[in-house]
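Peer 1: sequence? don't have it. structure:
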C-alpha cells in the first residue's frame, strides 16, 4: 500500500495503468472508495486515486483540512509521481479541489471534469447539504454518515461496504472542517482566468446544482467547455451511472491526449 509525505502528513494513494494521468478527487468522508467503478479506466489511462488527509488510509494529523491544502497535497503527489500534466476529475465538492488546482497550477493541468461541480455554494439547498454534513460530523456520528453515503452512492453490496468502511475510517473532526471549508470556499472571482478545458457533468435529477452550470458559462469565459447532462441520476454520477461517466471522461481524456481542444469556447 503506497504512501507519500505531504505537508507533514502520510497520505495513501494508488496508481494503475499508463497514459494520460487522471486524478480522481472524492467528496468529503468517502475517500477513494467513491471511485470503485473508475478503476477500469486504467486499461487506457493512468488512474491516480488519493485518500485526502484524514480519509480512508491517510493520516489525519492535526485534524483540519481546507480545499486549498487538499489541492496542494495533490500537487505534491504529482511531483512525487513525476507527472507534468494531469486531468482532474472532481466529484461534488471534490470539484472545488480540482478548480483550485487548475487555477493555481494551470501549467500542470490538462483539463478538469467536474461531476456535480460548483465554484461556490450559493443556493439554499446546497447550503443545507453542507450544514447537514457539518452537524453529523460535529456529533461524531460517522456510522450514520457511512450508512447515508453508502446507500446513496452504491447499487452493489460490495461497493456499499467499501464506502461505508472508508467513511467509518475517516476522522470526524477533519471531515467537519472540510465541510466547513467547502461551504465557504469560492473561486468564482478566479474563473475568468481559467484557460484549461472544462467538462461539466450534471445528473438530470440533480436539481439543486443545475444552477451552477450557468455560473461557469458566465464567469469561465476563456475556458473551452461543454456540459453533459446524464439522465436517470441525481448527484451520484460516478457511482450510480459509471458507464456514462466513464465514457464521457474517456472521450475527454483521449481528446486531451491528442493535443487538441476538445470543444469550442462557449460564451
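Peer 2: Now that the structure is in, tell me what you want to look at. Remember, it's a predicted structure, so these values are computed and weren't measured experimentally.

Peer 1: contacts and neighbour counts: CA atoms only from here.
Peer 2: Will do.

Peer 1: the strands in the protein, which residues?
Peer 2: Ranges of strands in the chain, per DSSP state E, are 3-6, 9-16, 21-25, 46-50, 86-91, 109-115, 198-203, 225-230.

Peer 1: Export those strands as TSV, with columns for distance to residue 152.
Peer 2: As requested, those are exported to TSV (distance: least, Cα to Cα, whole Å):
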stretch	distance to residue 152
strand 3-6	29
strand 9-16	24
strand 21-25	18
strand 46-50	21
strand 86-91	14
strand 109-115	16
strand 198-203	14
strand 225-230	17
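
Peer 1: One more to weigh against that first structure:
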C-alpha cells in the first residue's frame, strides 16, 4: 500500500488504473473505503484514494487546523506521485477540503467534482446533522459508525465493510474533522474556483440540497442532479455518479 510521510504523519492510499489522475476525499470517519463503488473508474483513469490521517490506516498527530493539514496531505501525495495536475473528487464534508485546496493550490487542480457540496453549514437541517453527529460521536462512536455504515450501503456486505473500516478511525481525528468543517466558511473562496467544476446533488431534498444556491452564479461550476437520490450518491447511486464523473472528465480534461 503506497504511503507518504512527513511531520510524524503517515498517509496511506490505494492506487488503481492509469491515465488522468483522480484523488478522492472522504468525509469524517468513513475513510477511503467509502469510494469502493468508484473502483470501476480505474478502467479509464488513475484513481488515488487516501485515508486522511486519523482514518483507516493513516496516522498522525491531531492538527490545530485539520482542513489545512488534510490539504497538505493531498499535496504531498501529488508531489510524491510526480503529478502535475489532478482531478479532485470529494464527498460531503470532503468538499470543504476540496474547495480549500482549490483556493490554496489552484495550479495543481485540473478539475473539481463534489457530491453534496456546501460552502458553510448554513441551514437548520445540515446544522442538525452535524450537531447530532458530533454529540453521538462523543457518546457512542460505535453507534454512529453503525448509522453511517447503514446510510451509505445498499447491502449487508457493504455495510459490514464500512463498519469494520470505521473502527480503525481515531475518534479524536473524526471529531476534529466534523468540528472544523462545521465552523469553516469557504463562501469567500467560491469566486476563486476557476477550474472546471461539477457539483452533484440528488433531486430529493436532503441536508445539503439548499446549499446549491451558493454555486448557481459561478461560471465554472456546473450542477447536476441524480434522480431518486438524496445525499449518499457515491455509495447508493454509484452507477449514475460514475457516469457523471466520466462524462464530465472526458468533456473538460
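Peer 2: Sure thing, it's come through. Just so you know, these numbers come straight off a predicted model, no measurement behind them.

Peer 1: could the strands of the first structure go into JSON lines alongside distance to residue 75 of the first structure and mean neighbour count?
Peer 2: Listed next are these as JSON lines, based on distance: least, Cα to Cα, whole Å; neighbours: other Cα atoms under 10 Å:
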{"stretch": "strand 3-6", "distance to residue 75 of the first structure": "9", "mean neighbour count": "16"}
{"stretch": "strand 9-16", "distance to residue 75 of the first structure": "13", "mean neighbour count": "18"}
{"stretch": "strand 21-25", "distance to residue 75 of the first structure": "10", "mean neighbour count": "25"}
{"stretch": "strand 46-50", "distance to residue 75 of the first structure": "11", "mean neighbour count": "23"}
{"stretch": "strand 86-91", "distance to residue 75 of the first structure": "10", "mean neighbour count": "25"}
{"stretch": "strand 109-115", "distance to residue 75 of the first structure": "10", "mean neighbour count": "25"}
{"stretch": "strand 198-203", "distance to residue 75 of the first structure": "19", "mean neighbour count": "24"}
{"stretch": "strand 225-230", "distance to residue 75 of the first structure": "23", "mean neighbour count": "18"}
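
Peer 1: Residue 66 of the first structure and residue 174 touch, don't they?
Peer 2: No: proximity of residue 66 of the first structure to residue 174 does not meet the contact threshold set by Cα atoms under 8 Å, at 9.3 Å.

Peer 1: Those two: which has the busier surroundings?
Peer 2: Between residue 66 of the first structure and residue 174, counting by other Cα atoms under 10 Å, residue 174 is the more crowded of the two (24 against 19).

Peer 1: for the more buried one, what are its contacts?
Peer 2: Taking Cα atoms under 8 Å, 6 or more residues apart in numbering as the contact definition, residue 174 of the first structure lies against 54, 60, 63-65.

Peer 1: With residue 70 of the first structure instead?
Peer 2: Counting by Cα under 8 Å, 6+ apart, residue 70 of the first structure makes contact with 52-53, 97.

Peer 1: got it, and residue 159 of the second structure?
Peer 2: Shown here is residue 159 of the second structure, whose contacts under the criterion Cα under 8 Å, 6+ apart are 149-150, 152-153.

Peer 1: 10 Å - rerun?
Peer 2: Contact partners of residue 159 of the second structure, counting by Cα atoms under 10 Å, 6 or more residues apart in numbering, are 145-153, 165.

Peer 1: Of those, grab the buried ones for PyMOL.
Peer 2: Buried members of the contacts of residue 159 of the second structure, defined by 16 or more other Cα atoms under 10 Å, are picked up in PyMOL with:
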select buried, resi 145+146+148+149+150+152+153+165
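
Peer 1: could you dump the contacts of residue 159 of the second structure to a markdown table with distance to residue 124 of the second structure?
Peer 2: Compiled in a markdown table, those are given as follows (distance: Cα to Cα, whole Å):
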| residue | distance to residue 124 of the second structure |
| --- | --- |
| 145 | 23 |
| 146 | 24 |
| 147 | 20 |
| 148 | 20 |
| 149 | 24 |
| 150 | 23 |
| 151 | 20 |
| 152 | 22 |
| 153 | 25 |
| 165 | 30 |
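
Peer 1: where exactly do the helices run in the stretch 101-250 of the first structure?
Peer 2: Per DSSP state H, counting those that start in this stretch, the stretch 101-250 of the first structure has helices spanning 124-139, 142-153, 157-169, 172-184, 211-219, 237-240, 242-257. These are given in chain order.

Peer 1: quick one on the thing from earlier: which among the contacts of residue 174 of the first structure gets closest to residue 207 of the first structure?
Peer 2: Closest to residue 207 of the first structure out of the contacts of residue 174 of the first structure is residue 65 (28.3 Å), distances taken as Cα to Cα.

Peer 1: count of neighbours near the closest residue to the closest one other than its chain neighbours?
Peer 2: Closest residue to residue 65 of the first structure apart from its sequence neighbours, by Cα to Cα, 6 or more residues apart in numbering: residue 178 at 5.4 Å. The local packing of residue 178 of the first structure (other Cα under 10 Å) involves 26 other residues.

Peer 1: The one 10 residues further on too?
Peer 2: Taking other Cα under 10 Å as the criterion, the count of residues near residue 188 of the first structure is 16.

Peer 1: which residue sits closest to it in space, ignoring its chain neighbours?
Peer 2: Nearest-residue entry for residue 188 of the first structure: residue 119, 5.5 Å, with adjacent residues in sequence omitted and distances by Cα to Cα, 6+ apart.

Peer 1: Kindly report the same for residue 13 of the second structure.
Peer 2: residue 50 (3.8 Å).

Peer 1: Trace that neighbour over to the first structure, please.
Peer 2: Structural alignment (TM-score structural alignment) places residue 50 of the second structure against residue 50 in the first structure.

Peer 1: mind checking how far its match is from residue 125 of the first structure?
Peer 2: As defined by Cα to Cα, to the nearest Å, residue 50 of the first structure lies at a distance of 29 Å from residue 125 of the first structure.

Peer 1: Kindly report the same for residue 200 of the first structure.
Peer 2: Shown here: residue 200 of the first structure relative to residue 125 of the first structure, a distance of 20 Å by Cα to Cα.

Peer 1: That concludes my questions; thank you for your assistance.
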